[in-house]
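Peer 1: Here is a sequence together with a model predicted from it:
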Amino acid sequence: MIKTYRWAVIGYGAIANEMAQTLAEHGRMFYGVAGRNQERTAAFAEKYQIQKIYGKIEEVFADDQVDIVYIATPHNTHIQYLREALKAGKHVLCEKAVTLNTEELKEARQLAEKQDVVLAEAMTIYHMPLYKKLREVIADGKLGKLQLIQVSFGSYKEYDMSNRFFNPALAGGALLDIGVYALAFARIFLSQAPDQILSKVRTAPSGVDEQVGILMANPVNEMVTVTLTLHAKQPKRGVVIFEKGYVEIYDYPRADQAVIIYTEDGRKEIVACGRKEEALLYEVEDMEQAVLGGKNEMNLSDTSDVMDIMTEIRRHWRIVYSEETTETECEI
């Protein structure tokens, strides 16, 4: 008999709606929903036929009927909900960026380990079948040794300092919003985490990062270049370059196809696996497998490596959000 898990969602924004739609398309629904605005919470519940509406977010964590909590709120709120959910013994799938910094993530990981529950970041890249297939192709050695990874992500956002992309009160900025995808893409192909990081940032009037260039290398001299912008649409393109060829992937956050070009003869090989439309379903399925005790650690070590990189980069920029101010750094 297949185990059925009850999911509760915190939040009612765009990604929460997309997840609810994905579940509905496969004959499922959230068990419960909670949010700060009761009118919007009730509207979300009605739209997706969710039976349980919580008056307060804290009620989610006290509900014995809830197996998995899906956190889909702005990332500066994540740690407070992670603390409460994990302490209550709930498994948690949390939207990216999973926390603001390394220290918050370490705390959350320790709580998850103590309570023996699954903690995971809702990063589509970790769960798309294409990447699992590509790792098999790379492992056979036909492409040779990894040399370089190039990743870009650009979005054109309305230049309004009050929206979430530019608002420091909502932990805005390119790095935590879109850079997390680019760095996750790079990390799944690198044999080791980077230990050398250089970056250049352009800040918005609000003080958050709006355009970024990053150069990284790891102990075995595999290199990565990353370009991010909130000012221009650019292809979500990743290129993974080996001695004997390279892999090119477009729309990499939810990719279902890649092209391998072999250097010696220019031969092209198309690798197709999975469906981009099912990206969130793959997350749900992998999460439930992990909760069930399957061999799936939800790439939490990769999540931690990416968080370490982003924390180090922001430390260098001296961009610190109000929730994480220290004596040595400047609040924006």
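Peer 2: Looks like it arrived, so ask away.

Peer 1: Going by C-alpha atoms from here, please, whenever you check contacts or count neighbours.
Peer 2: OK.

Peer 1: ok, and for stretch 68-82, which residues are buried?
Peer 2: Neighbour counts over stretch 68-82 (16 or more other C-alpha atoms under 10 Å) mark 68-79, 81-82 as buried.

Peer 1: repeat for stretch 222-237
Peer 2: Per 16+ other C-alpha under 10 Å, stretch 222-237 contains these buried residues: 222-230, 236-237.

Peer 1: so the residue lying farthest from the centre of the chain, which of the three states?
Peer 2: Taking C-alpha atoms, centre = their mean as the measure, the residue most remote from the mean C-alpha position of the chain is D265, 36.7 Å away. Recorded secondary structure, D265: coil (DSSP: H, G, I helix; E, B strand; the rest coil).

Peer 1: any idea how far it lies from G245?
Peer 2: Per C-alpha to C-alpha, to the nearest Å, D265 is found 10 Å from G245.

Peer 1: which residues do those two both contact?
Peer 2: Among the neighbours of D265, none is also in contact with G245 (C-alpha atoms under 8 Å, 6 or more residues apart in numbering).

Peer 1: re the thing from before, dump the buried residues of stretch 68-82 to a markdown table, plus distance to A182 and secondary structure.
Peer 2: Below are those laid out as a markdown table (distance: C-alpha to C-alpha, whole Å; DSSP: H, G, I helix; E, B strand; the rest coil):
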| residue | distance to A182 | secondary structure |
| --- | --- | --- |
| I68 | 27 | strand |
| V69 | 26 | strand |
| Y70 | 23 | strand |
| I71 | 21 | strand |
| A72 | 20 | coil |
| T73 | 21 | coil |
| P74 | 19 | coil |
| H75 | 17 | helix |
| N76 | 20 | helix |
| T77 | 22 | helix |
| H78 | 21 | helix |
| I79 | 22 | helix |
| Y81 | 25 | helix |
| L82 | 24 | helix |
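
Peer 1: which two from those residues end up farthest apart in space?
Peer 2: Using C-alpha to C-alpha, those reach their maximum pairwise distance at I68 and N76, which is 20.5 Å.

Peer 1: let's bring in a second one:
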Amino acid sequence: MNTWGILGCGTIANEMAETFQKMGRVIYGVSSRTPEKTVKFAEKYGIKHVYQTYEEMLEDEKIDIVYIATPHSMHYENMIKAVKAGKHVLCEKAITVNEAQLNEVMALAEEKGVVVREAMTISHMPLYKKLKERIREGAIGKLKMVQVNFGSNKGYDSASRFFALEAAGGALLDIGVYAASFARTFLSEAPNTILTTVEFLETGADEQSGIIMKNTKGEMAVMCLTLRAKQPKRGVVSGDKGYIEVYEYPRACRAAITNTETGEVETVEAGKTEDALKYEVEAMEGCAAGDYEDDCQEITRDVMKILTSVKTQWGMKYPFE
């Protein structure tokens, strides 16, 4: 049984801790930037080991896997320390803020013989494995186009990490990582052409954008992102014989496949939305044990390459880069 330590005590860390409880599992230790929060978190979830610093947690040889739930502006620094300490890492998205950071972390992980994975729900929901099988079986014919939206209306606050450039705020890394992961999941290869336009906030972070991608096989993807207007979380995967529709795609368990020749609609179901983080835990532990393989790391690398290309075209740079 793997021993887990959690870094961070925010919303997603609480959700992960609740997942461990549902699985009948014990979290070994926890640390965060705020000692008072760490103690309350530990009391809430029955965690026995509370560390005053992240470094102290990493020194504990009993911890096998570290779950990183800090803001994404801190992921690179946190992961480098964890990997150097010989820990496997499950890190929240966006896993880093640029491709260079990710490449460095992955190279170090390979050197140290540990596994680093992004906690991207799309890479772990059983529905996507089933949909890719249906595509291979010819359900939509030849893949042509992926369209994917994500829009949140968070209420503007220039001091919020969602909008602050110094915190790597903006739509691209906060919600665009989901849209890009959805698109890359279905594209048969990474894009080699990326076009984009953007509207910036007064903070210098990106408020909304349009992104068009194409690969060498002529498959295209169109992404629409915004932080100040609600959009349905809708993904459409279109082929020359049909199309797939997925709503609430980050944690989807149901999709519809429409045959455009007959009009017939097939409903595809797999997994449970409420078990999204459970699938991440199981996959992480399987990889740490060396008996689980998937394309999560390839998708993570390709998505970060896409996001970095987009950000570079915009001329947007975070102050700490």
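Peer 2: That came through fine. No experiment lies behind these values; they were computed from the predicted model shown.

Peer 1: TM-score for these two?
Peer 2: TM-score of the superposed chains, computed with TM-score structural alignment, normalised by the length of structure 2, equals 0.99; 321 aligned residues with a C-alpha RMSD of 0.8 Å.

Peer 1: coming back round to it: of the buried residues of stretch 222-237 of structure 1, closest to D286 of structure 1?
Peer 2: For the buried residues of stretch 222-237 of structure 1, the nearest to D286 of structure 1 is K236 (24.1 Å; C-alpha to C-alpha).

Peer 1: secondary structure class for the closest one?
Peer 2: Of the three states, K236 of structure 1 takes strand under three-state DSSP.

Peer 1: For it, give me its contacts.
Peer 2: 151-154, 250-253 are the contacts of K236 of structure 1 under C-alpha under 8 Å, 6+ apart.

Peer 1: Just the ones of those in strands?
Peer 2: Mapping the contacts of K236 of structure 1 onto strands (DSSP state E) picks out 151-154, 250.

Peer 1: Check those residues against P168 of structure 1 and report the nearest one.
Peer 2: G154 (19.5 Å).

Peer 1: Wait, that closest one touches V226, no?
Peer 2: No - when contacts are counted by C-alpha atoms under 8 Å, G154 of structure 1 is not listed as touching V226 (10.8 Å).

Peer 1: residues in contact with the residue most central in space within structure 2?
Peer 2: For structure 2, the residue nearest the mean C-alpha position is M120 (3.1 Å; C-alpha atoms, centre = their mean). By C-alpha under 8 Å, 6+ apart, the residues touching M120 of structure 2 are 92-93, 178, 280.

Peer 1: Let me have these in JSON lines, extended by neighbour count and secondary structure.
Peer 2: Output for those, formatted as JSON lines (neighbours: other C-alpha atoms under 10 Å; DSSP: H, G, I helix; E, B strand; the rest coil):
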{"residue": "E92", "neighbour count": "21", "secondary structure": "coil"}
{"residue": "K93", "neighbour count": "24", "secondary structure": "coil"}
{"residue": "Y178", "neighbour count": "25", "secondary structure": "helix"}
{"residue": "E280", "neighbour count": "22", "secondary structure": "helix"}
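
Peer 1: Nearest to F162 of structure 2 among those residues?
Peer 2: The nearest one, if we look at the contacts of M120 of structure 2 relative to F162 of structure 2 and count by C-alpha to C-alpha, is K93, at 13.5 Å.

Peer 1: Just give me the match in structure 1 for the closest one.
Peer 2: In structure 1, K93 of structure 2 lines up with K96, judged by TM-score structural alignment.

Peer 1: which of the contacts of K236 of structure 1 tops the neighbour count?
Peer 2: Among the contacts of K236 of structure 1, Y252 has the most neighbours (other C-alpha atoms under 10 Å), with 27 neighbours.

Peer 1: correct me, but that residue touches R237?
Peer 2: Yes - counting by C-alpha under 8 Å, Y252 of structure 1 touches R237, with 6.4 Å between them.

Peer 1: and K40 of structure 2, how many neighbours?
Peer 2: 13.

Peer 1: What's the separation between it and M79 of structure 2?
Peer 2: Distance from K40 of structure 2 to M79 of structure 2, by C-alpha to C-alpha: 24 Å.

Peer 1: okay, and stretch 33-43 of structure 1 goes to which residues in structure 2?
Peer 2: So stretch 33-43 of structure 1 sits over residues 30-40 in structure 2, by TM-score structural alignment.

Peer 1: and what of stretch 271-282 of structure 1?
Peer 2: Going by TM-score structural alignment: stretch 271-282 of structure 1 matches residues 268-279.

Peer 1: Check stretch 166-176 of structure 1 too.
Peer 2: The aligned range for stretch 166-176 of structure 1 is 163-173, by TM-score structural alignment.

Peer 1: Pull the residues that contact the matching stretch.
Peer 2: 71-73, 93-94, 97, 156-158, 161-162, 201, 203-208, 225-227, 307, 318-320.

Peer 1: Ok, stretch 96-103 of structure 2 next?
Peer 2: 72-73, 75-76, 95, 168, 173, 301, 304-305, 307-308.

Peer 1: hmm, try it at 10 Å
Peer 2: Outside of stretch 96-103 of structure 2, the residues within contact range by C-alpha atoms under 10 Å, 6 or more residues apart in numbering are 71-77, 79-80, 95, 105, 108-109, 116, 118, 168, 172-173, 300-309, 311-312, 317-318, 321.

Peer 1: cool, and stretch 262-269 of structure 1?
Peer 2: When contacts are defined by C-alpha under 10 Å, 6+ apart, stretch 262-269 of structure 1 is touched by residues 142-143, 242-247, 258-261.

Peer 1: Farthest pair within those residues?
Peer 2: Pairwise distances across those (C-alpha to C-alpha) peak at 17.8 Å, for the pair E243 and A258.

Peer 1: When those two are compared, which one has more neighbours?
Peer 2: More neighbours surround A258 than the other of E243 of structure 1 and A258, with 22 against 14 (other C-alpha under 10 Å).

Peer 1: Please tell me I have it right and that one contacts P129.
Peer 2: No - taking contacts as C-alpha atoms under 10 Å, A258 of structure 1 lies outside contact range of P129: 11.6 Å.
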